[in-house]
Structures are given as C-alpha cells and as structure tokens.
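[1] Sequence plus the predicted model coming up.
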Amino acid sequence: MSAPSTENTPVQGGNTANATASAAYDAALQVIAAVEPRVAEATRAELRDQRASLKLIASENYASPAVLLTMGSWFSDKYAEGTVGHRFYAGCQNVDTVEALAAEHARELFGAPYAYAQPHSGIDANLVAFWSILAHRVETPALEKHAVKNVNELSEGDWETLRHELGNQRLLGMSLDAGGHLTHGFRPNISGKMFHQQQYGTDPATGLLDYDAVRAKAKEFRPLVLVAGYSAYPRRVNFAKMREIADEVGATLMVDMAHFAGLVAGKVFTGDEDPVPFAHVTTTTTHKSLRGPRGGLVLAQEEFASSVDRGCPMVLGGPLSHVMAAKAVALAEARQPAFQDYAQQIAGNAKSLAEGFLTRGANLVTSGTDNHIVLLDVSSFGLTGRQAESALLDAGVVTNRNSVPADPNGAWYTSGVRLGTPALTTRGFGHDEFDKVAELIVDVLANTKPGTTKAGGPSKASYVLGDGVADRTKAASAELLDKHPLYPGLELS
C-alpha cells in the first residue's frame, strides 16, 4: 500500500507553484554564480544528491519552496535584539510582524500559552529553557529576598552567592545511550558543565522507560530540572507520569520534543503523550518532523513566560529574522488539515519499516517503534554503527550511526544505526516502499564485512562491501525514488 498522494502538499506543490519556484531558484542561482560560481554549483549538486538518495536520517526532512525562499530575504540584513515592540535597534516593525506571526502560529498549533521564536537552533532553545528555569527558580527568589529588581543592584557578596547557586543546581535527564540528547546533561556538552547532573536510563531487558526507576532516581537525586524527551528512543513517553515525578520532588519539568514535534502538531501524540500541557517549559526545533527551517522554539506555561522572553540578551544575540519569517510560514503550513494526515503516515511508515526489519531477522532496540524512529542494532551483522553507516552511504542510503543501550562501542563507533521516516514520507513513500527499504538495508549489511587495521587486527571503522551490492541497491532505490520525485517540476538550468 502506498502513502496518500502528496501532489498538492507544500513540498511537492502543483504545476503552477513548481513553475514559479523553478523561475525563482534559477534567477537566484544566476545571481549567486555571478559572484561565486562554486557555491551555485554546490547548491545544484545538493539538490541532485538529495533527489537521488534514500534519506533516512531521523532529524532531516524537506522544507517547502515557500519556506526555503522565505529565508533568502533582506530580513537577513536586520538586527533585532530584544522582543516584539521592545527592541534595542530602531526600524524593527517588520521583524515584529514576522516574529509575532511565528509565535502566534506556534501557540495555536501546540495549544501553548506562550511561544518564543528566536532560538537559532535546538541547542539554543534548550539553553534558553535552562537559563529561564534558573532565572525563575533561583535568581528571582534571590532578588525578592534582597528587595532589588535586578542583579546589578546586588552587593558583590550577594552576587557571588547567587552565582554559586546558579552554577550548582541539579539536572536529571535521559542518558545518551538510552536515547537522550547530548544537551540533556551529557558531560562534554555545556548542559553537563553548567549543572550538577545525573542521568536515567531504560530497562536493560526491554529498552523501555521504567517510570518507577525514574521516580526512584529523582527522589534520590532531587533535581531542580527533570528533562524528558529523546533523540533516539523509538517509543512514546507518558508525560503525565513525568510531570507527576517532577511534582513529587519539586522539580521543573522541561521537555525537549525536537524530534517528535511534528507528531504532536499532527495529533499523533495526544492526551498523556502530548508534552505541552504537562511540561513547564517545552523546547523544539522547527525542522525534523515539523518540516520547517533549521531553528528552534520555546513553549512555556505563563509562569515562565517572562523569564523565557529574556532569551535575548540572556543567552541569544541578534535573532535570525529571515529564519523567524520562515518559521511563520512553516508553522502556518503545519496548521493545515493535510499535515495531520502526513504525521499519521510518518508513524505508520515507521511501523512498516520496523516490521520489514523484524521479518528479515534484524534486531531492533525495543523490538519495534511507535513514533518516527527505528533504531537498528547492527552488531548481529558483525558491524559497528560506523561501518554500517559508511557501507549504506556507499549504496545511496543516508543514515546516521547511533548508540544503543549499554553500547560496548561507545558514542563514536556505536553499535546502532538510527533511521527515521519523516523525509521519505514527505516524498510520498508508503508502507510497501518502506518494507522494500528494509529489504535493501538488510541486503547491504549482510554483504558488508569488517575491515582490518594496518596492524592486521579487526577494525571498528573500515569495512568491505561485497561486489555489486552498491550498484544493485542504487538501482532498486532509483525505482522507488522515481515514483516519488522530490520537488517535481522544479527544474534548474
């Protein structure tokens, strides 16, 4: 069975839209080529490569021509530090318009009391969230205690005490190998340096979240911030339970929904699986499953709104006004009824991909999926994640290596490959196509062998791909891709 037609989606468009987009891109590339032709050619090459590849990176998608064109505007030339109606630069009335629209669409789409559209990325969104929580939970009570309005009015001694308190708060987040993100307290990341952090994992037997274990860890550690959300956990999360745990220990619940925001927006995740009503602060990117520009958002309950609104200058510099404009366009697209069909298809396709692997004897973390992620354990093929990722790329299948729980190969070589369905779903792939994708991947991995080091020992990086495997995989992929062209009708001279 194939996916519903995407002929009139924002990405695929219609004949008139694609003819207009072709003219726009051709004109833009001619202007670029007049200054630096190598950049223009690299841009053309990127489109060719994306059209010819099976893109299965869970954090990537295809934005619509409207979103992409919005970013190439003179909004890029404007500084707009501050907030809507309260800027540190003059002449920001048009930036105010697009930022207010982005925030309005975000509030309506997610049912959030407050939205902040300035973060440049997901990491920036998380930094804004962390420092907003610290400002709300630590700084504000300190200022009230000393009867002052801002930190500049504190004595040096009181300021030093506050600085110590701000830098010594506790954070509890999901461990990287269990599926968490590096910004959830991973020590090499700034989040692991600015907090006294500990991590919770998953059940060793099932790979699933054990809420009783998370509760026990939280009661023992007593964090100020409990972080929920994931980048490589192939299951849903009960955010009502996570909020209960946070309330029991007096923690602020922060949810990073960067990966699955499209499934929230598209009403695949509802009730206890929708994080926005339960989290004090929710962060997300606007690309990935939301299919917008690369950027971030912060959603918050009213009590945290004023703290989040200080993201610039607290953490951020000048907002990227051209990207905020593109966020407004993408969020407007996501509010259309067709986006809910798209989100449902993402989740259905992930199940088809997982079933395709399982029927062919491959091992999956948690033995399946109920979101957009499939995490394939490649150790059964005798490979590391790095070897599998590289062999698949040679065959035209774009993935990324990823840790699995208790990974013996660490975070660099890994034992897993993470796969996601949003991008190919945008192209119109359906259940049968994703089953075929699983077949192709298993064929590549089954015909890949580990290489050896210069000393003759086993290598974790080098590999040997069987003769003819890459060519036959690319040929089979081309048949699938030709049925679902990317930006059909958009032709560049």
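    Structure received.
[2] CA atoms for contacts and neighbours, from now on please.
    Noted.
[3] Which SSE is immediately downstream of whichever strand or helix holds residue 444?
    Assigning secondary structure by DSSP states H and E places residue 444 in helix 431-446. Following helix 431-446 in sequence order, the next helix or strand is strand 448-452 (DSSP H and E).
[4] Provide the angle between the direction of that next one and the direction of helix 431-446.
    Strand 448-452 and helix 431-446 are oriented at 30 degrees to each other (axes from the mean of the first three to the mean of the last three CA atoms, to 10 degrees).
[5] Residues touching the helix or strand that comes right after strand 448-452, excluding its own?
    Toward the C-terminal end, the helix or strand that comes next after strand 448-452 (DSSP H and E) is strand 458-465. The contact list for strand 458-465, computed with CA atoms under 8 Å, 6 or more residues apart in numbering, reads 383-384, 386-387, 391, 413, 444, 447-453.
[6] ok, now with 10 Å
    Residues from elsewhere that reach strand 458-465 (CA atoms under 10 Å, 6 or more residues apart in numbering): 383-392, 394-395, 409, 412-415, 444-453.
[7] can you give me the offset of stretch 424-433 from its chain's centre?
    The chain centre lies 20 Å from the centre of stretch 424-433; the measure is CA atoms, centre = their mean, to the nearest Å.
[8] how about the strands in the stretch 351-493 of the chain?
    Taking DSSP state E, counting those that start in this stretch to define them, one finds strands in the stretch 351-493 of the chain at 363-364, 373-377, 397-398, 400-402, 416-420, 448-452, 458-465.
[9] Now that we have those, can you turn them into a markdown table and tack on mean neighbour count and distance to residue 337?
    Shown next, in a markdown table, are these (neighbours: other CA atoms under 10 Å; distance: least, CA to CA, whole Å):
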| stretch | mean neighbour count | distance to residue 337 |
| --- | --- | --- |
| strand 363-364 | 21 | 33 |
| strand 373-377 | 28 | 23 |
| strand 397-398 | 22 | 30 |
| strand 400-402 | 25 | 31 |
| strand 416-420 | 27 | 23 |
| strand 448-452 | 18 | 43 |
| strand 458-465 | 18 | 44 |
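[10] Got another one to weigh against that:
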Amino acid sequence: MPTDLSPVDGALSDALAAERSRQRETLSLIASENHASEAVLAAQGSVLTNKYAEGDPGDRYYGGCEHADTVERLARERARELFGADHANVQPHSGTQANLAAYQALLDSGDTILSLSMSHGGHLSHGQPYTMVDEHFEVSHYGVDEATGRLDYDAVEARAEAVDPDLIVSGYSAYPRQVDWERVQTVADAVDAYHVADIAHLTGLLAADVHPSPVGIADLVTGSTHKTIRSGRGGMVLCDEALADAVDTAVMPGCQGGPLMHNVAGKAAGFAEALTPEFELYARQIVDNATALADRLGERGFELVSGGTDVHFVLVDLRETHPDLTGERAEAALESVGLVANKQTVPGDHRSATVGSGLRIGTPAVTTRGFDATATERLADAVADVLDAPDDEAVANEVAETVADLCSRFPVYGDTTAASV
C-alpha cells in the first residue's frame, strides 16, 4: 500500500515530514506527550480508518464489522488485564470525551460536581468555566494547600461537606504527587457522592504498577490512552459490571457516534506493548527520571511545587527565584533551543493560564528515547541554564548544541541505536 503522500498532496507531505524532523531534532518535555511506537502508528494509519462500527462488538448498527469486533475486543481485554477492571470501554475519542461519558452515566443535568481548581492542577474537563461541563452542571472547586503544594484531604472533606456534591473528581493534570484514592472515596462516601478518578496522565504508571490505582476504589475511572502509556490516541472508561451498561450507553449514543476504529486499533497495539516486562522497566524509568530532574533543578536553586515529584513531571514555580520570568516567556526561551515544555499556572498564581508563573516539565517522551537519570541530569542543567539567562545568546547556542547531541545519542523514529551519555 503506498505511503508516500507527495504525489497526491505535496504541501501536506512536506508538513508531515517537517513534523517528523521536528520530533527527531527537539526534546519533548510536555508531560502529556509521548512517542508512540511504529507499530502503534501503523495500527492507527490502517484500513480501519474506512470502517464505521457504531455499537458494541457483536451488536453493531452496520454490517461488515467482524474484524472491527476482533480489534475492539482485543483492546477491551488488554485494558481489563492492564488495569484490573471488570469492564473497559475503549471507544471515547479522548480523555475529555471519557469524562463527559462518566458524568452522563452518573449525573442528571444540574447536579453538582466538586473538582480541583484548574489553577491548582485540575483539568478543563473537570468543569472549568466556559466548558460544556460548566454549562450543564453546577461546579465547585477545591484546592491544594498553597504553602505545601499538596492536597489537604481534611480541607477537601470540609469543602465537600459545604458543597454537598453529587460527584467528586480526583486525578489531575498538574499535581506532581500521588493521590490517596481511598481517602477521596471516603470523602465521597461521607457526602453520598459518586467518585470519578481521572488517570489520564497516569495510565502507563498504573499499568506498570509503579503508582497506586483507583480501579476498584472509585466508582468510575477515566483516562487517556496515549500519554504515559503511549498507545493509540484516545480515551477509555473503566468500571465494574454494575455500571457497564450505563457507561456504554453514555459513550454511544450519549456523547459520540461511531468509534474511531483505527484509534481503537492503536490502543490495542499499545496495550499489548504495555503488557510486556519491558514496559514496566520503562514506566519505572519515567519516574526515576522525573526524580532526577526534580533533584537537579532543586540543586540549581529552582522552586518546585510540593518540593518535588512522585510522578512523571515536575512543576517549576518561577515566582520567587525568577520573578520577572513568566511561564509563557520561559516556554518560548526553551523552545528556541529545542526544549519543548509548557507554561503552567501554579497554586496561588495571579497570572492567567495563557501566561502562568510556572513550567510543567515531563519525562515520558525523553524516557521513550532512552534517557536514564544521567542524561536527565544533563537535560535539567540545560533547562536551568536557559531559565537563568533567557536572553543570553551564548547560553542559547551552547544549550542548543547540548540538545542536538542528546537527540543524536537518543534518537526517535530513525536510527534506533542509542549511545550512553
């Protein structure tokens, strides 16, 4: 089957080639990004792109779905095995879509959701302003302790008692510590609320048993299927059998029509990779690298929200150490030398989300490239050098050379032989 786009669409072919080169020649430090394997890319680019498969395996609205059924059953079975869930719906197009399905399955319009404020590490799909979640439900928020950067579960409980929510969301976009799922469930039980745990960022860490899991604790567990687990891009919902029918109906027709079967194939391929012993080593290395990153940035004098990390990223708070450097400007300075991170608000931030006073710096993608702790320490020094002197051209040139060397030593989508640092 031809794969060269250039005879059909030269402009598109050029753009895709340029993006592949960009990924090879820069280092992705965005905590939600990763590099899927060539096998996952092949599955996602397969002939399943052509197939409608509304419904569930064995119960479709269209004919010709026997092979699509096989693919989806593989993805479901592997998800159940990876996460120890009774039921897995792998059809959601994204983690956000999975969250919408969870709310649809459990709530009535106008019910109350209690979730972490976005400025403290929550996610848009947990009911932030201007989202459809905020439009259809009453949404209140809790926060972290601004002095420690950590969740104060007694304060969360007090907030829940004051709000009396119908549903509490745990699991976050920018919280660098482990979540006590059982403590959140206790809070939910005390106020007779459902508990939805969003593991979008943590899927790979949970699949490899390097982070505690909310499966079997929370009523529903939602997540993305690409980030730390680097499977096909999309979402999923995990639950017990009692809620399986409600979840499946909420996904389709509640929130979407036919599943993107090529993405489901990518999920099946990535889940198969995640079931291997090598994946556990990879997931542990993600966390080890994040710890090395945190330790080195701390040695260089940077303030980290909560003082460090338990997960796959660090959250740098620039307000005290670099008061004139916004997250937006820091992101641009890093990208100019090939280090691609993202600006981030930090607890108590007075800057908007589009500017921010912090940076979220993740290790999943560089770990996929083969980084160990030593390489990550070198990366941390490069980040620190840029942030300490964002306008210094000599520093920028030196760091750009370091980035080029690291990209060469730890290649992606090219020569697969990685050298030691």
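    It's in. A quick note: this is a predicted structure, and the numbers were derived from the prediction, not measured.
[11] What's the TM-score once they're superposed?
    The TM-score (TM-score structural alignment, normalised by the length of structure 2) is 0.96; 414 aligned residues with a CA RMSD of 1.3 Å.
[12] circling back to that earlier point, the helix holding residue 444 of structure 1 vs structure 2 - mean distance after superposition?
    On superposition with structure 2, the average gap between helix 431-446 of structure 1 and its aligned counterparts reaches 1.1 Å (mean CA distance after the TM-score superposition for structure 1).
[13] can you redo the strands of the stretch 351-493 of structure 1 as a markdown table with distance to residue 276 of structure 1?
    Shown next, in a markdown table, are the strands of the stretch 351-493 of structure 1 (distance: least, CA to CA, whole Å):
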| stretch | distance to residue 276 of structure 1 |
| --- | --- |
| strand 363-364 | 29 |
| strand 373-377 | 21 |
| strand 397-398 | 32 |
| strand 400-402 | 27 |
| strand 416-420 | 23 |
| strand 448-452 | 43 |
| strand 458-465 | 41 |
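[14] Provide a list of residues in contact with the equivalent of residue 173 of structure 2 over in structure 1.
    By TM-score structural alignment, residue 173 of structure 2 lines up with residue 231 in structure 1. When contacts are counted by CA under 10 Å, 6+ apart, residue 231 of structure 1 touches 58-59, 174, 176, 178-182, 256-260, 373, 402, 418.
[15] okay, the helix of greatest length in structure 1 sits on what stretch of structure 2?
    Ordering each helix of structure 1 by length in residues (DSSP state H) puts helix 337-358 first. With TM-score structural alignment applied, helix 337-358 of structure 1 matches the range 277-298 in structure 2.
[16] Centre of the chain to that stretch, how far?
    That offset, for stretch 277-298 of structure 2, works out to 16 Å (CA atoms, centre = their mean).
[17] ok, the aligned residue in structure 1 for residue 15 of structure 2 - contacts?
    Correspondence of residue 15 of structure 2 to structure 1, assessed by TM-score structural alignment: residue 42. Residue 42 of structure 1 makes contact with residue 48, according to CA under 10 Å, 6+ apart.
[18] mean deviation (superposed) between the host helix or strand of residue 42 of structure 1 and structure 2, please.
    Assessed by DSSP H and E, residue 42 of structure 1 sits inside helix 37-52. Comparison of helix 37-52 of structure 1 with structure 2 after fitting gives an average deviation of 1.3 Å (mean CA distance after the TM-score superposition for structure 1).
[19] Downstream of that helix, the next helix or strand is which one?
    As the chain continues past helix 37-52 of structure 1, the following element, by DSSP H and E, is strand 54-55.
[20] Give me the spatial nearest neighbour of residue 65 of structure 2, chain neighbours excluded.
    residue 53 (6.3 Å; CA to CA, 6 or more residues apart in numbering).
[21] give me the stretch of structure 1 that stretch 45-53 of structure 2 matches.
    Under TM-score structural alignment, the match for stretch 45-53 of structure 2 is residues 72-80.
[22] got the contact list for the matching stretch?
    28, 86-96, 98, 312, 317-326.
[23] Just the buried ones from those residues?
    Among the contacts of stretch 72-80 of structure 1, those scoring as buried are 87, 92, 95-96, 98, 312, 317-326 (criterion: 16 or more other CA atoms under 10 Å).
[24] Mind checking which of those are in helices?
    If you go by DSSP H, these have 95, 96, 98, 312, 321, 322, 323, 324, 325, 326 in helices.
[25] and those residues, which two are the farthest apart?
    Using CA to CA, the two most remote members of these are 312 and 326, lying 19.5 Å apart.
[26] on that earlier part again, and the match of residue 15 of structure 2, how far from residue 324 of structure 1?
    Applying CA to CA, to the nearest Å, the value for residue 42 of structure 1 to residue 324 of structure 1 is 25 Å.
[27] same check, this time on residue 60 of structure 1
    According to CA to CA, residue 60 of structure 1 stands 19 Å off from residue 324 of structure 1.
[28] Likewise for residue 196 of structure 1?
    33 Å.
[29] Can you tell me what residue 407 of structure 2 aligns to in structure 1?
    Taking TM-score structural alignment as the criterion, the aligned counterpart of residue 407 of structure 2 in structure 1 is residue 481.
[30] Next up, the contacts around that match.
    51, 52, 53, 54, 424, 427, 428, 429, 433, 475.
[31] Just the closest of those to residue 225 of structure 1, please.
    Compare each of the contacts of residue 481 of structure 1 with residue 225 of structure 1 using CA to CA and the shortest gap goes to residue 424, at 35.6 Å.
[32] Show the contacting residues for the residue lying closest to the closest one once chain neighbours are set aside.
    In space, residue 424 of structure 1 comes closest to residue 55 once its chain neighbours are excluded; the distance is 6.5 Å by CA to CA, 6+ apart. Residue 55 of structure 1 is in contact with 49, 61-62, 393, 396-399, 419-424, counting by CA under 10 Å, 6+ apart.
[33] Give the aligned equivalent of residue 55 of structure 1 in structure 2.
    So residue 55 of structure 1 corresponds to residue 28, using TM-score structural alignment.
[34] quick one: that match and residue 413 of structure 2, what's the gap?
    Distance from residue 28 of structure 2 to residue 413 of structure 2, by CA to CA: 14 Å.
[35] what do these two both touch?
    Listed as contacting both residue 28 of structure 2 and residue 413 by CA under 10 Å, 6+ apart are residue 35.
[36] What strand or helix carries residue 115 of structure 2?
    Per DSSP H and E, residue 115 of structure 2 falls inside strand 112-116.
[37] which helices and strands does that strand pack with?
    Applying 3 or more CA pairs under 10 Å, 6 or more residues apart in numbering; DSSP states H and E, we find strand 112-116 of structure 2 packed against helix 132-136, strand 138-142, helix 153-163, strand 167-170, strand 194-198.
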